[in-house]
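Participant: model the following, please.
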Amino acid sequence: MNTTPAPTSNPAATPPKVVLVTGASSGIGEAVARRLAGEGHQVILTGRRTDRLDAVVAELRRDGRRAEAHVLDVTDRDAFAALVTDVIAARGRLDVLVGNAGVMLLSRLDALLVEEWDRMLDVNVRGLYNGVASVLPHFRERGSGHVVTIASIGAHEVAPTSAIYSATKYAAWALTEGLRLESDPAIRVTTISPGVVESELAEHITDPHAAELMVGYRAAQIPPDAIARSVSFAISQPADVDVNEVIIRPTAQR
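Facilitator: As a prediction, this is how the structure comes out:
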């Protein structure tokens, strides 16, 4: 669990927003939820591990923060749309979607772990556009909104074992950039591409070769709150400022 203390107030004096964060039960998603709730925003934490979500929300509420947990599989388009509808009905609006849910199942192509490739495509790409499809009509009707995609440095480079993962993150980058170009200026769009961040992602790699390579690659890491701070920065800008893209990684990662 991320124990980074949340700030007691919003440093940018941003009016409170209603923010939905996917993949918020751990890692970057949890850190984003904690930071934004600490800055006074109403945060909806979503994910599949309800025990983790409930624990984070309980802690935030004990500290006087506004947070709630909802189970969500981002690959289920109907469930995503229904949740967004419910949030808007209960809160009157939704201001920000942070599309963070993702998996990183690295392997060489000749390992032929096709089911894992399918899983990455489903979560990292389908899960993202399901979110966009769910929030975009509301954003267009209101004339405002913000989509923040947590992509990866893998959207900008390919390494041995990362071909499919990088393909999904290139797709996430392209999808988000296309949304920015197609949207009315009142709808803001940000892509954040983290480098190596402390998280559970590497623990799910099943390919022994890829897992071994990750040991050295992940020697230099930054805490997930470093990414959360960049999300906070992006959504705290005045309405006429759109932070298009941020790449953030350890200084030792080259």
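Participant: C-alpha from now on. contacts and neighbour counts both.
Facilitator: Fine.
Participant: not counting the helix or strand encompassing Tyr165 itself, show me its contacts.
Facilitator: Using DSSP states H and E, Tyr165 sits in helix 163-182. Outside of helix 163-182, the residues within contact range by C-alpha atoms under 8 Å, 6 or more residues apart in numbering are 104-106, 108-109, 117, 120-121, 124-125, 128-129, 149, 151-152, 154-158, 187-191.
Participant: if you count neighbours, what's buried in the helix or strand harbouring Asp78?
Facilitator: Assessed by DSSP H and E, Asp78 sits inside helix 77-91. Applying a neighbour-count criterion of 16 or more other C-alpha atoms under 10 Å, one finds 77, 79-81, 83-85, 87-88 buried in helix 77-91.
Participant: which residues touch it?
Facilitator: Against helix 77-91 from outside (C-alpha under 8 Å, 6+ apart): 18, 72-74, 93-94, 127, 130-131, 133-135.
Participant: the structure of the following sequence is requested for comparison with the preceding one:
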Amino acid sequence: MLLENKTAVIYGGGGSIGGAMARAFAAEGARVFLAGRTPGKLDTVAAEIRRDGGLAETAIVDALDEAAVNGWVDSIAAQAGSIDVSVNLISQDALFVPLLDMPVADFGQAMDKVARSFLLTAKAAARHMVKQGSGVILHFGGSHPTNSTPGLGTVQIGCDLVEAMRRQWACELGQHSVRVISMRTGGIPEGMPDLPEMEPYKQKMVDATLLKRAATLDDVGRVAVFLASEHARTLTSTQVNMSCGAFVD
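Facilitator: Sure thing, here's the model as predicted:
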């Protein structure tokens, strides 16, 4: 198993992406700890993992609360013996408003959530990873400097902020053998609401790819497992493009 005896913490573990990663990590031998704000969703993912023979625990944690994040991660490290993988899947407060029309306070609040959650969760994991001399911090939803689009408001800027933090974290943590990587898709139709009005948007995602198919949740889980494993030990400070060619590097 690629992640046997590894410990993975996932913020936003009850969502479609978080659940896909959690199930994939557990299937490869990792013990997963899921954090979020909706107990029902977290419990559903954990129950699926346990049903299949995996190990999963849940906790209600506010990723903007420094004491709560540090306390949760410290308790996991004490219980499991290490923090091997940390994934932040906290969603942005997306504002699809042109910057010219965007209230400064709203912009600041949206950026503050992104910056604080990614800084707090990375710091909590990095403290333990530096001591143990290993670990992977994984981000999801990277950006591309040539793909800015009118109307995205805070979304593209938030992704760019995460990528800047990924580069800085990788630079600072590399000497401790801690890797920092981000993943980017061109959208995952499977993870979107199954509503008639959403079908045109799902099809646009597929049509925009070179492979004429979009990444699936299973694809996300498989790639995440690879990146968290020793098979990817040469990868850090990089963005993994799994957009099926929607974004050309």
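Participant: TM between them?
Facilitator: The TM-score (TM-score structural alignment, normalised by the length of the second structure) is 0.82; 235 aligned residues with a C-alpha RMSD of 2.9 Å.
Participant: on that earlier part again, let me have the contacts of helix 77-91 of the first structure in TSV, extended by neighbour count.
Facilitator: Listed next are the contacts of helix 77-91 of the first structure as TSV, based on neighbours: other C-alpha atoms under 10 Å:
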residue	neighbour count
Val18	22
Leu72	19
Asp73	18
Val74	28
Arg93	19
Leu94	25
Gly127	24
Asn130	20
Gly131	23
Ala133	13
Ser134	21
Val135	23
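Participant: filter the contacts of helix 163-182 of the first structure down to the ones in helices?
Facilitator: 117, 120, 128-129 (DSSP state H).
Participant: from the residues you listed, pick the one nearest Gly195 of the first structure.
Facilitator: Taking C-alpha to C-alpha as the measure, Gly195 of the first structure sits nearest to Met120 out of these, at 18.0 Å.
Participant: and stretch 17-36 of the second structure, which stretch of the first structure?
Facilitator: On the first structure, the counterpart of stretch 17-36 of the second structure by TM-score structural alignment is residues 28-47.
Participant: quick check: end-to-end length of the matching stretch?
Facilitator: In stretch 28-47 of the first structure, first residue to last residue: 12 Å (C-alpha to C-alpha, to the nearest Å).
Participant: who's sitting farthest from the centroid in the first structure?
Facilitator: Asp110 (29.6 Å; C-alpha atoms, centre = their mean).
Participant: and the gap between the aligned residue in the first structure for Ser182 of the second structure and Ala82 of the first structure?
Facilitator: Alignment note: Ser182 of the second structure maps to Thr191 in the first structure; criterion TM-score structural alignment. Distance from Thr191 of the first structure to Ala82 of the first structure, counting by C-alpha to C-alpha: 25 Å.
Participant: Glu141 of the first structure now?
Facilitator: Glu141 of the first structure is 17 Å from Ala82 of the first structure, by C-alpha to C-alpha.
Participant: okay if I get the ones in helices among the contacts of helix 163-182 of the first structure as CSV plus neighbour count?
Facilitator: Shown next, in CSV, are those (neighbours: other C-alpha under 10 Å):
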residue, neighbour count
Trp117, 19
Met120, 23
Leu128, 27
Tyr129, 19
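Participant: a markdown table for those residues, including distance to Ser162 of the first structure?
Facilitator: Formatted as a markdown table, these follow (distance: C-alpha to C-alpha, whole Å):
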| residue | distance to Ser162 of the first structure |
| --- | --- |
| Trp117 | 11 |
| Met120 | 11 |
| Leu128 | 19 |
| Tyr129 | 22 |
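Participant: Ile49 of the second structure against Asp43, yeah?
Facilitator: No: counting by C-alpha atoms under 8 Å, Ile49 of the second structure stays clear of Asp43, with 9.8 Å between them.
Participant: which of these two has more neighbours?
Facilitator: Between Ile49 of the second structure and Asp43, counted using other C-alpha atoms under 10 Å, the more crowded position is Ile49 (23 against 18).
Participant: secondary structure element for the residue mapped onto that one from the first structure?
Facilitator: Aligned by TM-score structural alignment, Ile49 of the second structure pairs with Leu60 of the first structure. According to DSSP H and E, Leu60 of the first structure maps onto helix 50-62.
Participant: so what does that helix touch, helix or strand wise?
Facilitator: helix 27-38, strand 42-47, strand 67-71 (3 or more C-alpha pairs under 8 Å, 6 or more residues apart in numbering; DSSP states H and E).
Participant: with the second structure overlaid, report how far it is off on average.
Facilitator: Here the mean offset of helix 50-62 of the first structure against the second structure after fitting is 1.1 Å, by mean C-alpha distance after the TM-score superposition for the first structure.
Participant: then stretch 166-182 of the first structure?
Facilitator: Stretch 166-182 of the first structure sits 0.8 Å off on average (mean C-alpha distance after the TM-score superposition for the first structure).
Participant: pull out the buried residues from that stretch.
Facilitator: Buried residues in stretch 166-182 of the first structure (16+ other C-alpha under 10 Å): 166-173, 175-177, 179-180.
Participant: circling back: nearest to Ala211 of the first structure, out of the contacts of helix 77-91 of the first structure: which one, please.
Facilitator: Among these, and counting by C-alpha to C-alpha, the member closest to Ala211 of the first structure is Gly127, at 24.9 Å.
Participant: what is the neighbour count of Gly27 of the first structure?
Facilitator: Neighbours of Gly27 of the first structure (other C-alpha under 10 Å): 22.
Participant: look up how far Pro15 of the first structure lies from it.
Facilitator: Taking C-alpha to C-alpha, one finds Gly27 of the first structure at 26 Å from Pro15 of the first structure.
Participant: thought Ala46 of the second structure was touching Ala56?
Facilitator: Yes: the pair Ala46 of the second structure / Ala56 is scored as a contact, 5.3 Å apart, by C-alpha under 8 Å.
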